[in-house]
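Student: Sequence and predicted structure, then a few things I'm wondering about:
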Amino acid sequence: MPEQIQRKLLIIDGNSLLNRAFYALPPLTNRDGEHTNAIYGFLTMLFKALEEVKPDHAAVAFDLKAPTFRHDTYTDYKAGRKKMPMELAEQIEPLKEILDAMGLYRIQMEGFEADDLIGTLARMAESDGMTVAIVSGDRDVLQLVTEQTQVMITKKGITQMDVYDPGRFTEEYGIPVERFIDLKGLMGDSSDNIPGIPGVGPKTATKLLQEFGTIENLLEQAETISNKKLREKVDGHRQEAVLSKKLATIITNIPIEVKMDELKLGELSNPEVAALFRRFEFNSLLERISAPADFKSEKTADKHLWPEMTTIEALQELDRQVQQHQEITWHTLTDTNAEGWPSPVAAAVTIDGNTGWWLDCRNGKYMALAREWIEKWLGDPSILKKVHDLKLEKRAWRTVHIPFNGAPFDVMIADYLINPSKASYDLEALALHYDGQKVVTAKELWGTGLKRKKQTELDMEAMVAYLVQRTALIHRLTPELKSQLQELEMLSLYESVEMPLAFVLAEMESEGIELDAALLKEFEITYAKRIDDLIKQVHEAAGTEFNLNSTKQLGEVLFVRLNMPPVKKTKTGYSTDVAVLEKLKNEHAIIPLILEYRQMTKIKSTYIDGLLAIVNAGTGRIHSTFHQTVAATGRISSADPNLQNIPVRTEMGRQLRRVFVAREGWQLIDADYSQIELRIMAHLSGDPGFIKAFKEEADIHTRTAAEIFQVSEENVTGEMRSSAKAVNFGIIYGISDFGLSNNLNISRQQARLYIDDYLQRYASVKTYMDEMVTQARDKGYVTTLLHRIRYIPEINSKNFNLRSFGERMAMNTPIQGSAADIIKVAMVRVADELKKGNYQARLILQVHDELIVEAPPEEVEPVSLLLRQAMEEAADLSVPLKVDLSVATNWFDAK
């Protein structure tokens, strides 16, 4: 006879795990402001238990609010417990909804606690020949451990569990598991308000049980207890001991009308579960319930549905459909070529999402055959192209000299506008979020590290399946995303700003900026020498040599050898981070040297060594990647290198800009918005004082200083102006008196006076800030001038720090986000005007509120006018936008 498979039942202690998760994880909310940390933690532990136990049956038990038989027995049972926090209470019903959608058996019963239901189910399963695993954060359930039932107690947050069987229990507690309720009876339990015998703790209780076995035996033989005080305690609290044991005992024979077949575990994944996970933004958990990615999905096995473009007849048929529908869904598999550019490896196209064609771009014969048709489809601006990552598509096809024109629909950018705080907008993330499905990843297709395949090693069938999955997904998502953009009133922002901007950024990446390699090498020598000098000076100041890069050694030098006051300690020793060193700046001459050393080594490794390593051998230029879908505010960021972070606060940092130069004989035109965020604040708040100052082209910081310090503008000192500037920009970012006091090195009281006086004099600014906070609380989000949305779930948090952070975001986002919108509009206009005017000049760089155009000498004057006009007319505000413009052969001089 075949061996019978042992059936397993997993029982989850619902309230216990939910409570554990709530306190183990930081506050989390979805964009609608619903608290989710307890649900997320619970589900994480549930999936972990399912993986470890591999049960075929499962149940989740919950407590109800109604009193139980224990309350009837002892009116003070669980008295004094703190009320459940509202943020936790509101997560109970949504969790139950998810569990029900997953098809997990859920049980709760008036008059009994979850522990009693767990115990009863465990004993029923044992009688049915099953093994049982109970998961809980409460050690009370350890009394249910048997040879057939193990208990898993969560520890250290939500990632680890202690597993108990009878042997493990006895080893840890020194008594058999059958005596656990006697132990509770003697010790009591303060969390449940079970009295026990006063003064009897774990050690004493364990010794008594090792000697007498049970509470009953102990009470019968109390006179034999050798310790007089202990004997008197036991004798004087007999009733409490018996009552406590009764209260601690889990009932295991509740008449539950349930059959084990009802607890059978089914398929946890279904559209309802996926929809709930999307609602709560559990993107990582979506992967757990999604079917594994399959190279053979999307009907790729049927060669008739997605044939290869290898014949004129196939190309003609596709062209007929393209001309009929005037739209295609297009997706390209790319690789980096020898020159460092993205280039096409293969591509797929569909009209209806169910059938389509694919092309192996590595095959010269088929590529030559299809080139004319591809140029026709991709180059025709009247044909709508549905894509993912337009910028990459444009750059890849540019590599093989095929234009990518028109007004496409990019699902990546659409998802970014709809969900601006997501960690990823790749197709894998979109598939999980919208479809609840997995698609094959690029890593799975190519492999990674030393095992990464070459183009010639790619499996043809896997490659086609990869392309088809993604192309079909883009087609499916387009109407849904477009509908959401329309509903959120962001379709205009998408079509007029973000999509044309993707084309502009693609051109900027291709153009790059020239680097003066010789000057950079001079900097390398200068920095290396200065760093060596600093190391020597630090060692001299310390009176000993040590490793400056070792936090431990530096901490010992500063706080032990030099006896400086420790500011902050960590688990591993003294903290020596920048904040700590800044506070110690005036304590010893060594501190400024260490700060300079850190800054110099960071600049050298990141920018000097880093820039030399990424100069393109073919162009002699660096080609930064501009990210359009990273910052929730709408700001553009850059990488490889991150030009947004070129240091400007120190002279040596600023000098680095000298290495960024115009090509020989050309000029850099640098145009920088003047105080754009303050101008936006003036417009949004409608403050008459601010508007008047900007219209009169006054120095806004001097004007503010005169208002705050109640002096004439002529009498404003440099220090007053600096303070006013800190307040002006601080207000935009919702600065606190603590933050301003640190910035200006003044008392918090003085900082509070500055802020209060400012907001009193510019009352409309205060009103506007309050309105933004109110809007965020009511709607859950704020918007920019162009209606870009940013969700701020933190605004309604009960946690003061989180709520304060949300309030600052509500005040700042409309201003910072509007500044991002405006410079994006300006970039699109500049690029468009340069193209219309047939100029050789090109927009090559964007950093914060600054644009840089590279132009030949004969175009400098007209392009400067064009650039200024495009930027100053990018938005119609109640105050003028002003641009500071300069021209030079390198970025430093242009700035």
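Tutor: Received, thanks.
Student: drop to CA atoms for contacts and neighbour counts, all remaining ones
Tutor: OK.
Student: okay, which residue is most central for this structure?
Tutor: Nearest residue to the geometric centre of the chain (Cα atoms, centre = their mean): Ala423, 4.7 Å.
Student: doesn't that residue fall inside a strand?
Tutor: No - Ala423: not assigned to a strand; according to DSSP: H, G, I helix; E, B strand; the rest coil it is coil.
Student: Pull the contacting residues for the closest residue to Met309 other than its chain neighbours.
Tutor: Spatially, and ignoring its direct neighbours in sequence, Met309 is nearest to Leu359 (5.4 Å; Cα to Cα, 6 or more residues apart in numbering). Residues counted as contacts of Leu359 (Cα atoms under 8 Å, 6 or more residues apart in numbering) are 308-310, 346-348, 366-367.
Student: what's next to the helix or strand harbouring Ile603, contact-wise?
Tutor: Here Ile603 sits within helix 590-603, counting by DSSP states H and E. Applying Cα under 8 Å, 6+ apart, the contact partners of helix 590-603 are 527, 531, 534-535, 537-538, 541-542, 548, 578, 581, 584-585, 647, 653.
Student: Go through these and name the one nearest Val773.
Tutor: The closest of the contacts of helix 590-603 to Val773 turns out to be Val578 (Cα to Cα; 32.0 Å).
Student: For the closest one, give its distance to Lys585.
Tutor: For Val578, the distance to Lys585 equals 10 Å [Cα to Cα, to the nearest Å].
Student: ok, Phe180 - how many residues close by?
Tutor: Residues within reach of Phe180, counting by other Cα atoms under 10 Å, total 24.
Student: Hmm, Arg139 and it touching each other?
Tutor: No - Phe180 sits out of contact with Arg139 when judged by Cα atoms under 8 Å, with a separation of 10.1 Å.
Student: So Val578 and Lys585 - more neighbours on which side?
Tutor: Applying other Cα under 10 Å to Val578 and Lys585 shows that Lys585 carries more neighbours, namely 15 against 12.
Student: At which residues are the strands of the stretch 201-350 of the chain located?
Tutor: 327-336, 342-350 (DSSP state E, counting those that start in this stretch).
Student: So Lys482 is in contact with Ala414, correct?
Tutor: Yes - look at Lys482 against Ala414 with Cα under 8 Å: they come within range, at 7.4 Å.
Student: Please compare the first structure with the one that follows:
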Amino acid sequence: MIGVFAQQAERHGFKVIISTGDKDMAQLVNDNIMLENTMTNTRMDSRGVFDKFGVTPEQIVDYLALIGDSADNIPGIPKVGPKTARKWLAQYGTIDNLVASAHEITGKIGDNLRDNLQQLALSKQLATIKCDLELPYSIDDLKQQPMNVAGLKSLLSELGFTSWLKILGNTTATPAAVVSIPVADQQPKDAAETIDIIYETILTEQQLDHWLEQLEQAELFAFDTETTSLIYSKALIVGVSFAVTAGKAAYVPLAHDYPGVPDQLDRTTVLEKLRPLLENPAKAKLGQNLKYDSHVLANHGIHLRGIAHDTMLASYVLNSTATKHNMDDLAKYYLGVDTLHYEDVTGKGAKQIPFQAVSIEQAEPYAAEDADITLRLHQVLGAKLAEIPSLQQLYSSMEIPLIAVLTRIEANGVLVDTAMLAQHSMELASSINALEQQAHDLAGQSFNLGSPKQVQEILYDKQKLPVLKKTPTGQPSTDESVLQELALSYPLPKLLLDHRSLSKLKSTYTDKLPQQINDKTGRIHTSYHQAVAATGRLSSSDPNLQNIPIRSEEGRKIRQAFIAPDGYKIVAADYSQIELRIMAHLSADAGLLKAFNEGLDVHKATAAEVFSVALDQVSNDMRRSAKAINFGLIYGMSAFGLAQQLGLPRNQAQSYIDLYFSRYPGAKQYMDTIREQAKEQGYVETLFGRRLYLPEINSRNAARRQYAERTAINAPMQGTAADIIKRAMLTTDNWLLETQPDAKMIMQVHDELVFECAIDQVESCTVQIRALMASAATLSVPLIVDMGVGNNWDEAH
């Protein structure tokens, strides 16, 4: 139909754009028809087709017929790839000419062609977009007509499209006005209910007292802050908003600053009036990303307690991948409401103004809407969570309590040695310069190692390295995966990878970390994110502590700069091989259970099983291979991937995998079972009920389906590990609060918790931390916690 309408439109004199990333559509391209890939923001005309595929649009069908396409079940000619297809079509022009000259093609590839001539005609038929369909519509029927609102509302109501019905309503809240908008409803109804939106700006003591009475009487109220900065450690309050019933909210401006700004209530006075409510643990509060608001209030000496609900976390627990978990996306997804965005009131780019410079008239509908939408989202998300008790339990007993724990860890911060970082930065600069010189020597000329275009010219035009992958614009790729594969055979790509790695460490850590030190505390305060990683893991930013490499010398030097203050030590507690232990528990494989329960080196034990040797006969290479198999299989690694990692032929890697599964049949059975469960129910679960939905698990696209299958195998293990360390953080934080040792939790990285502990309490703290972490979950194998102590993070690991 796309082909039919494209050609019809062309005949009517239109210039046609087909929005697609599908290579099959390239056969439709001509002077009047082009393709646009909105994912890469690129357009492709006839010249673009040739640049990308090496053939003209008229040759695309023949090209696809020769190379085949497994996703579309086009068989093609065995062993014929793009390079051979381009060569033949350049020489013979068409498949028909190629077939007529098939006897001229020599070698095995010629035999393949001649043996498959019959299916070549079928391949061409399958690759051809049929543009002579007789359709009951013409291009004239597709012209946009004025909207039939009454008919559209009737149809949407009949079909239960309540979100689209809401879009037909008025969803814009006006300052100091009442408008009717549809209420969010997840059930089809004959017509959308409406509520009155009443937003109020509080400028007098009388108004404030009236609202304080409502907040006191409410079982739950939504609370939000507007601030001077997105960086929590620097942010100060510009205003606060709250809501107690859907559609009714208030904004209290406190620090707006612009010419002609009206009188506002005193910030200190208002915050003191709010303090008893905000610090009362029995008074339930609701918010969107309340960890940020907790920090902001703490900057004003108020310690937020009584966090009962957080809509960001409710959405994340309900379905981590259905939508982004910021308020604007949640409002659109669950309520069908287009909210006012931050940029709508502050502007964008260089012209953006701070929130304190926004007029109160503009700030009110934005700020009050935040509290109102949060409350309405809670009503929808709370009902959905209540329908799934396991998720409700996870939300209320793990994610919500963790807000306070992470707030404390972030506030604690970590001390860094700036002199050590400066020294390491100089060393990295020297190493980077040396690598640049080596690369120039290998290339035979100077070039910019950071320029993909120049790297591309050196690797492919000058050194004639094989092109393994192309960019969306048809250029040879220089991305990391390509360079890694090329580095197995060629020295220059290896140098480029080393250069990129060191340059990233220098720019991200040794140069930037000193700039991230807080002026008041003298420490670095990262931000932990609960609602980013799909499997439940925490992530961090500014700085990202999860990405500091531990195996390289350069990475360890960065960790050495994370230091303990005088009189203290860094204590690091790390779960040993936790995901493999979870695999043993989930699969109940006798061999894996035996290895862990007897305290064996599991990689050595695996090597002994796979290579059929005694434990004391396992060589270092055998153990290395077994470790790659152990970790690779829980991440769904294929024989091809294992072969690449170990530098082996693919058939040998496959034999290792086959041997592994023959020795650990429970692991294979678990993987097969979890894949089938995922296909049947559309999701997988951790031991604690966290779900990861897999919408592509039954996809007809093989690559997407296989990725979902690999995720189905790994997510229960990675997600359970994430849940376990969160449980450990909760119990450890509770111990720190109750017993008040001279110690504090300062970092969480992957499967590791890091503490600062007074030197005279290191021994007792180590014993207690190990015991708490080891008891965070009960598995059929022991949870082992490796402890380390040092003057810096590297020493303690």
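Tutor: The structure has been received and is ready for your questions. This structure is a prediction, so every number in the text was calculated from the model and none was measured.
Student: quick one on the thing from earlier: the more surrounded of Lys482 and Ala414 of structure 1?
Tutor: Ala414 (26 against 20).
Student: Please say which position in structure 2 the more buried one maps to.
Tutor: When structure 2 is aligned by TM-score structural alignment, Ala414 of structure 1 is paired with Ala314.
Student: same thing with Glu514 of structure 1?
Tutor: By TM-score structural alignment, Glu514 of structure 1 lines up with Leu415.
Student: can you tell me the helix or strand for that match?
Tutor: Using DSSP H and E, the element containing Leu415 of structure 2 is strand 415-416.
Student: Assumed Gln760 of structure 1 was part of a helix.
Tutor: Yes - looking at Gln760 of structure 1 with three-state DSSP, it is inside a helix.
Student: What mean distance separates the longest helix anywhere in structure 1 from the matching residues in structure 2?
Tutor: If you go by DSSP state H, structure 1 has its longest helix at helix 800-836. Taking mean Cα distance after the TM-score superposition for structure 1, the mean distance separating helix 800-836 of structure 1 from the aligned residues in structure 2 is 0.9 Å.
Student: by contact count, what packs against that helix?
Tutor: helix 499-511, helix 676-685, helix 718-732, helix 763-779, strand 781-783, strand 842-847, helix 860-872 (3 or more Cα pairs under 8 Å, 6 or more residues apart in numbering; DSSP states H and E).
Student: Recalculate using a threshold of 7 Å.
Tutor: Applying 3 or more Cα pairs under 7 Å, 6 or more residues apart in numbering; DSSP states H and E, we find helix 800-836 of structure 1 packed against helix 499-511, helix 676-685, helix 763-779, strand 781-783, helix 860-872.
Student: Reformat these as JSON lines; add mean neighbour count and distance to Arg703 of structure 1.
Tutor: Output for these, formatted as JSON lines (neighbours: other Cα atoms under 10 Å; distance: least, Cα to Cα, whole Å):
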{"stretch": "helix 499-511", "mean neighbour count": "21", "distance to Arg703 of structure 1": "37"}
{"stretch": "helix 676-685", "mean neighbour count": "22", "distance to Arg703 of structure 1": "13"}
{"stretch": "helix 763-779", "mean neighbour count": "18", "distance to Arg703 of structure 1": "16"}
{"stretch": "strand 781-783", "mean neighbour count": "23", "distance to Arg703 of structure 1": "29"}
{"stretch": "helix 860-872", "mean neighbour count": "19", "distance to Arg703 of structure 1": "23"}
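Student: could I get those as a markdown table with distance to Asp832 of structure 1?
Tutor: Below are those laid out as a markdown table (distance: least, Cα to Cα, whole Å):
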| stretch | distance to Asp832 of structure 1 |
| --- | --- |
| helix 499-511 | 9 |
| helix 676-685 | 23 |
| helix 763-779 | 35 |
| strand 781-783 | 27 |
| helix 860-872 | 10 |
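Student: Which one of these lies nearest to Val727 of structure 1?
Tutor: Of all those, helix 676-685 sits nearest to Val727 of structure 1, with 11.3 Å by Cα to Cα.
Student: Give me the nearest residue to the corresponding residue of structure 1 for Arg537 of structure 2, chain neighbours excluded.
Tutor: Applying TM-score structural alignment, one finds that Arg537 of structure 2 aligns to Arg635 in structure 1. Distance criterion Cα to Cα, 6+ apart; nearest residue to Arg635 of structure 1, sequence neighbours excluded, is Ala820 at 5.0 Å.
Student: Quick check: the aligned residue for the one you found in structure 2?
Tutor: Ala820 of structure 1 maps onto Ala722 in structure 2, by TM-score structural alignment.
Student: for the stretch 101-250 of structure 1, what spans make up the helices?
Tutor: With DSSP state H, counting those that start in this stretch, the ranges of helices along the stretch 101-250 of structure 1 come out as 114-127, 166-173, 180-187, 202-212, 215-220, 228-236, 238-248.
Student: Next, format the ones you listed as JSON lines and append distance to Ala429 of structure 1.
Tutor: Compiled in JSON lines, the helices of the stretch 101-250 of structure 1 are given as follows (distance: least, Cα to Cα, whole Å):
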{"stretch": "helix 114-127", "distance to Ala429 of structure 1": "37"}
{"stretch": "helix 166-173", "distance to Ala429 of structure 1": "43"}
{"stretch": "helix 180-187", "distance to Ala429 of structure 1": "48"}
{"stretch": "helix 202-212", "distance to Ala429 of structure 1": "51"}
{"stretch": "helix 215-220", "distance to Ala429 of structure 1": "58"}
{"stretch": "helix 228-236", "distance to Ala429 of structure 1": "63"}
{"stretch": "helix 238-248", "distance to Ala429 of structure 1": "48"}
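Student: For those, state which one has the densest average packing.
Tutor: Ranked by mean neighbour count, the helices of the stretch 101-250 of structure 1 are led by helix 180-187 with a mean of 27 (mean count of other Cα atoms under 10 Å).
Student: Please tell me which residues of structure 2 it aligns onto.
Tutor: Going by TM-score structural alignment, helix 180-187 of structure 1 sits over no part of structure 2.
Student: which secondary structure elements does that helix contact?
Tutor: Here helix 180-187 of structure 1 touches helix 202-212, helix 238-248, going by 3+ Cα pairs under 7 Å, 6+ apart.
Student: Ok, which of the ones you listed comes nearest Leu562 of structure 1?
Tutor: That would be helix 202-212 among these, by Cα to Cα, at 46.9 Å.
Student: still on that earlier bit, quick check: which of the helices and strands packed on helix 800-836 of structure 1 is nearest to Phe404 of structure 1?
Tutor: Of all those, helix 499-511 sits nearest to Phe404 of structure 1, with 9.0 Å by Cα to Cα.
Student: Thanks again, I'm all set now.
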